[in-house]
Every structure is written in C-alpha cells, then in structure tokens.
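# just coords:
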C-alpha cells in the first residue's frame, strides 16, 4: 500500500492515469481524486481476455481482437500489453494498432534482460526480476521451456529486497546456487546470501566474490547444467549480458 501511494504521486490534474494492476485500487483512486486525474484501471475500464488460442483487448471505446501472444509470455507480459494499449487509447486512439500490425510487432518483440535466452555453450536465461511478483512471473515463463531440475542459478539481490519470497519461487527447479556480490554497496554480501539460502534448507551453494567470477565458474562446470539462470537484479543481469556479448564477438 505504501508503494501504491508513492506511485500514485505521478497523477496530474485532468490527465489520464493508467493503472495496470488490480490491487490497492482504493489508494490509487484516492490519490487520483485529490488532483482530479482521470483514472483508468485494468479489469475495470480496460481488459484482455483469452478466446480459444488468441486474445481480445477491450478499452474504454475500442477493441482489438485475434491477438497472438508470444509463446513464452506469462500473465505479467499480457497485462503489460493491455496496459500499454490502454495508455495509447487514452493519449490518442488513432494510434492504436490494427490486429495485423500488433501481431507483426509481437512476433519478434522482446525486452533485453527480460526472459532473454542466450546460447553460449549451454542455455543462459537472463531476467531482471527482483521482487516476488516478478519472480513468480519469471517462473511461469520458465515453465514454457519444459525446464527440468538440473539448473544453476547465479543469484544476487539488493539489500532492500525480500530474499525469502524470491528464493522460494525457484527452489524446486534449481540444483545449484551460485551467489556473488554485485558491484554496488546496495548489494547483499555473499555471506548474507549464503546464510539466507542455508536457512531455507538449501545446501548446494557456491560463493563467488564478483559477478565475472560467477559467470566463469558456471561455464567451466562438468557436466554442464540444463540451463544457467541469472536473476535477482539489473546489476547482475547487465554484467551477464556484457560478459556473454564479449565472448560472442
């Protein structure tokens, strides 16, 4: 609720404010009313629904049908798409894409660092998820890969994040955990990460003092795991992308 209150501070008088969630709506609504903003809420003023193997979006005054969602998307990405379309409609509905144009965009659409798949000896899966909701969404996307249990996770987080809730999302698919300190004072130390994992009943833990050491370590493992999963922070995924790009070129 505190976060919702802070986020609602962006509300402007007589301007639309698009809210792409369904929690803490009364708090958002209260803030919008204080400045006379025009609140547009998911599953109230706009929505997206699955129909057979396609999706249909309904806005305040417009609809887009027969949307083909990418196969590796989870509900988080679908909700974000619905919210983006609502924002376009609120700004200038003439800019809304046709079904054909939208499907062409979605066919090759991806956000770097979000469920980014990189082949480098083995499969690397990079995602900047750093809170429980994002972790659950990432976990659902991983299930679309028919992922098994022999996976390594390179993991680190900022000190203000909830380690327990994040770690528990992945416990059933991670065989080995590699923890490292990121290049920021806001990062948990390796000792803090190791202790937290141990308290949650995890014992296959390897401690590395830097992100680069962690990346090199997992690449030299024999036998290699099914997937190398990198998640927990932008400050971890960014260096992973840089490391893999340097190897590629």
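In hand now; what should we look at? Since we're looking at a predicted model, the values are computed, not measured. Residues are numbered from 1 along each chain as shown.

# can we go C-alpha only for contacts and neighbour counts from here?
Will do.

# next, the buried residues of the biggest helix by length in the chain.
The longest helix of the chain (DSSP state H) is helix 75-92. Within helix 75-92, the residues scored as buried using 16 or more other CA atoms under 10 Å are 76, 78, 79, 81, 82, 83, 85, 86, 87, 88, 89, 90.

# quick one, the helix or strand following it and helix 75-92 angle?
Counting by DSSP states H and E, the next helix or strand C-terminal to helix 75-92 is helix 99-107. Angle, helix 99-107 to helix 75-92, by axes from the mean of the first three to the mean of the last three CA atoms, to 10 degrees: 130 degrees.

# could I get the full set of helices for the chain?
Using DSSP H, the helices of the chain run over residues 2-7, 25-35, 75-92, 99-107, 132-143, 163-170, 190-199, 211-219, 234-248.

# who does the fourth one touch, helix- and strand-wise?
Under the contact definition 3 or more CA pairs under 8 Å, 6 or more residues apart in numbering; DSSP states H and E, helix 99-107 sits against strand 63-67.

# run the angle between the strand it packs on and helix 75-92 for me.
Going by the same axes, to 10 degrees, strand 63-67 makes 150 degrees with helix 75-92.

# take the one below as the second:
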C-alpha cells in the first residue's frame, strides 16, 4: 500500500489533522461513520453496554468498569470528553491506551474512509471499537457523545442500552424540552434488547419509543432501586436482592441512581456475566472518576467538578451546601458559550462566596468578561483574570486553611486546572 502523509503522524498531529478534515465539530448522522465501520469490518463479538443521558454517563461507566474489574473481565471503556490527555477517552482494563495504539488505529480508519468525511468524535469512536476488537476485550462500555439516536456510538448494537438522566442541554441539536431530548436519548434502544432508564421522572417519549419498537424497558424506582437502609444500601430488582452495600465513593445522592443502573445493566447481561455481592461492594467503594466532585488537598480543599449544565450545577450546589466549611467557598469558573451559563450561575450562586473567571481557551469557550458580567448581574463578588491558571495561582495565594476552592463549568476548565496543579507538584 502506498504511503500517505499520515503514516508517521504523532498523536497531536493526528488530532490536528482530524479537525482540519472536518470543520464542523459536531455533525449528527450515522450514514458516513457506518460506511467506514463496515469497510473496516468493525463488528463487536462481546457484550456491548451503551450509556446515554444528560448527566451521569461517565459515573455509570466508572461503576460498570469497577465491578467488572473485580470479576476479572478484560474491559474496554470509551468515554468523552477527556480532562487532560486524549488517551483518557479509550481505556483498557483501567489504563489509558498509548499514543502508538491510537495512531495505528487512526491510520486504519484513514485508509478505510477514502473520501468519506468524519468528525473528530467519529474518528475516536471507530478507533475505540477497533482497538477493543483487536485487544479481544470481554466486554465494551460505550458512552454516547451527544444525544443517542444520531450519535456515532449508535452504529453498534448494544447488549444493554442505558439512559442515565434527562436534562436540558445541547438544545440546538436535541430540543429544548425533556420530551424531545428523551426521544433522542432513547434512540439507542433496539427491539428485544434490554433497555434501562434511571431518570426518576422518565419522560413519556422514552416510554412510548420503547413500547413502539418492542424494547423491554426497566425503570429506576419501579423495576430496580438502591435504597438507603441507614448506614448501608440495598439493591433490589429482577428478583435479586443485594445487601449490605456501601454508599458509593462518588459523592451525591444521584450517584445511587447511577450505581443502581450499573448493577441492573450487569444483571441483564446474564448469563455472560455472573454478578456477585463482593463485586458490587468493590465497585461502589473503589469507583473513581476524575472531575466528579473530586477532592484534592493543597493549602485548602480543592473540589473539581465538571458540572456544565443547570442539572449538574444543582447537584454540585447541593453537595457543597451539605458539606459546609467554616471559611469561604471560592469558585474558579469557566464555561463554553453554547451552554446555559446563566442557568448554571443561578444554581450555584447560593453556595459560593467569591467567583474568579477567565477566558476559556477553546473555540466554543466563553470570555471571562462575559462570565463576569453575568455573575455581577446576580449581585455576586467576581474577579476576572488573564487565564484560568492565573486565577488558580492568585486564589491559592489568598485562601486560608478553612476555605475551599471549587473548580467547575466545563471539562476544559477542570482539565486546565488539573494540568496546572500537576505542574506545581
């Protein structure tokens, strides 16, 4: 085969190339990416767990991975976006894949696609599944990027399809109400394939679509639950009962729904997987996912949370108010301009004493000046900085031990701060 310009690309060169190939960051639709997958012969030969939803997808994937790890399975997990390194999106047995492996499989996609255009996300999706097939994983966990019905992940047929929650986000693509958004998320359901929804108020559109196509749908609070029993939890559903179970290591009451969804999904993969009490206990205790109410200790506690829509901000605010500090709560904040920034500020303002903002260095990033204006309009104390690392530097120089710092607003914001703090070590 003749050489191409991409034969010896580094990972950064590949990522730049993908963005140059397709100027649209998002282009929903399955026809293009399915044609390339067919040319590559990408057909998973193991169970595929597919996770859609507005919030909670990453946490659910993490619970699944931790429980499967304890059971000894070889697991491939595909999630997005990443915090610091692109490699974080594709995990093999809990480890990010190497640059070499990514580049090898990007090259396979490039040789297969011909003149078919692909978005960077579509490149990533094909790359993940190609790697998982080559590495012969026992099970794949695939997180939907946006929506579900027209997301690239949906070219693969799930063994179990999950919807975590329905909130208002990506309105320009999915709609501005829970019914329309729910229908898009339910697009990952398939006839005669187990479907699960952990939203406590499941939109009627999800119920209707599952019935229309003949997908057996199980619901949180009706078919499965994870109930607080004082100092332990109890899972019930599908004729089984697991207890005592510890509270999840991930903070927030909503994480019980994500954990229950993971348990329920693994029960639906039977007989391929035999779930045990010990594996659930391990998964709940050992689960970890960066940037989900992640606590770091420096001069004072630092909480990292990628909340980027009002529902996520509401949960973050609830967690902060439930764990007060004697000092101040100081926020480092940066969001993407296509998000509901005012709605997020509204949810957080009651839990924050002082705000610090800066430009978010992303094509979709909001300016610090705009964030400052929105926050000041709410009557809050806010300072603008030249950069997000500069904001953290100044805040670290001012806080006391009884204060806490919260970093939130987007994956980009949290990732930049994580990288900055790593450099300080």
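Thanks, I have it. Keep in mind that what you see is a predicted model, and the values were worked out from it rather than measured.

# related to what we said a few turns ago, of the helices of the first structure, which is nearest residue 48 of the first structure?
Of all the helices of the first structure, it is helix 75-92 that lies closest to residue 48 of the first structure, at 6.0 Å by CA to CA.

# just the angle between the closest one and helix 132-143, please?
110 degrees.

# from the contact counts, what lies against helix 75-92 of the first structure?
strand 16-19, strand 47-51, helix 132-143.

# and among the ones you listed, the most buried is which?
strand 16-19 (a mean of 20; mean count of other CA atoms under 10 Å).

# all strands for the stretch 101-250 of the second structure, in order.
Applying DSSP state E, counting those that start in this stretch to the stretch 101-250 of the second structure gives strands spanning 139-143, 160-163, 195-197, 217-219, 224-228, 233-237, 240-245.

# buried ones in stretch 361-373 of the second structure?
Buried, per 16+ other CA under 10 Å, within stretch 361-373 of the second structure: 361, 365, 366, 367, 368, 370, 371, 372.

# for those, which one is nearest residue 354 of the second structure?
The closest of those to residue 354 of the second structure turns out to be residue 372 (CA to CA; 11.6 Å).

# what sits against the counterpart of residue 155 of the first structure in the second structure?
In the second structure, the residue matched to residue 155 of the first structure (TM-score structural alignment) is residue 333. When contacts are counted by CA atoms under 8 Å, 6 or more residues apart in numbering, residue 333 of the second structure touches 355, 356, 357, 358, 407, 408, 409, 413.

# go again using 7 Å as the cut-off
Listed by CA atoms under 7 Å, 6 or more residues apart in numbering, the contact set of residue 333 of the second structure reads 356, 357, 407, 408, 409.

# equivalent analysis for residue 331 of the second structure, please.
Neighbours of residue 331 of the second structure in contact, by CA under 7 Å, 6+ apart: 352, 354, 355, 356, 405, 406, 407.

# again, only this time at 10 Å
By CA atoms under 10 Å, 6 or more residues apart in numbering, residue 331 of the second structure lies in contact with 302-303, 348-349, 351-357, 382, 391-392, 395, 404-409.

# one step back: now render the buried residues of stretch 361-373 of the second structure as a markdown table, adding distance to residue 311 of the second structure.
Putting these into a markdown table (distance: CA to CA, whole Å) gives the following:
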| residue | distance to residue 311 of the second structure |
| --- | --- |
| 361 | 24 |
| 365 | 20 |
| 366 | 20 |
| 367 | 22 |
| 368 | 22 |
| 370 | 22 |
| 371 | 19 |
| 372 | 21 |
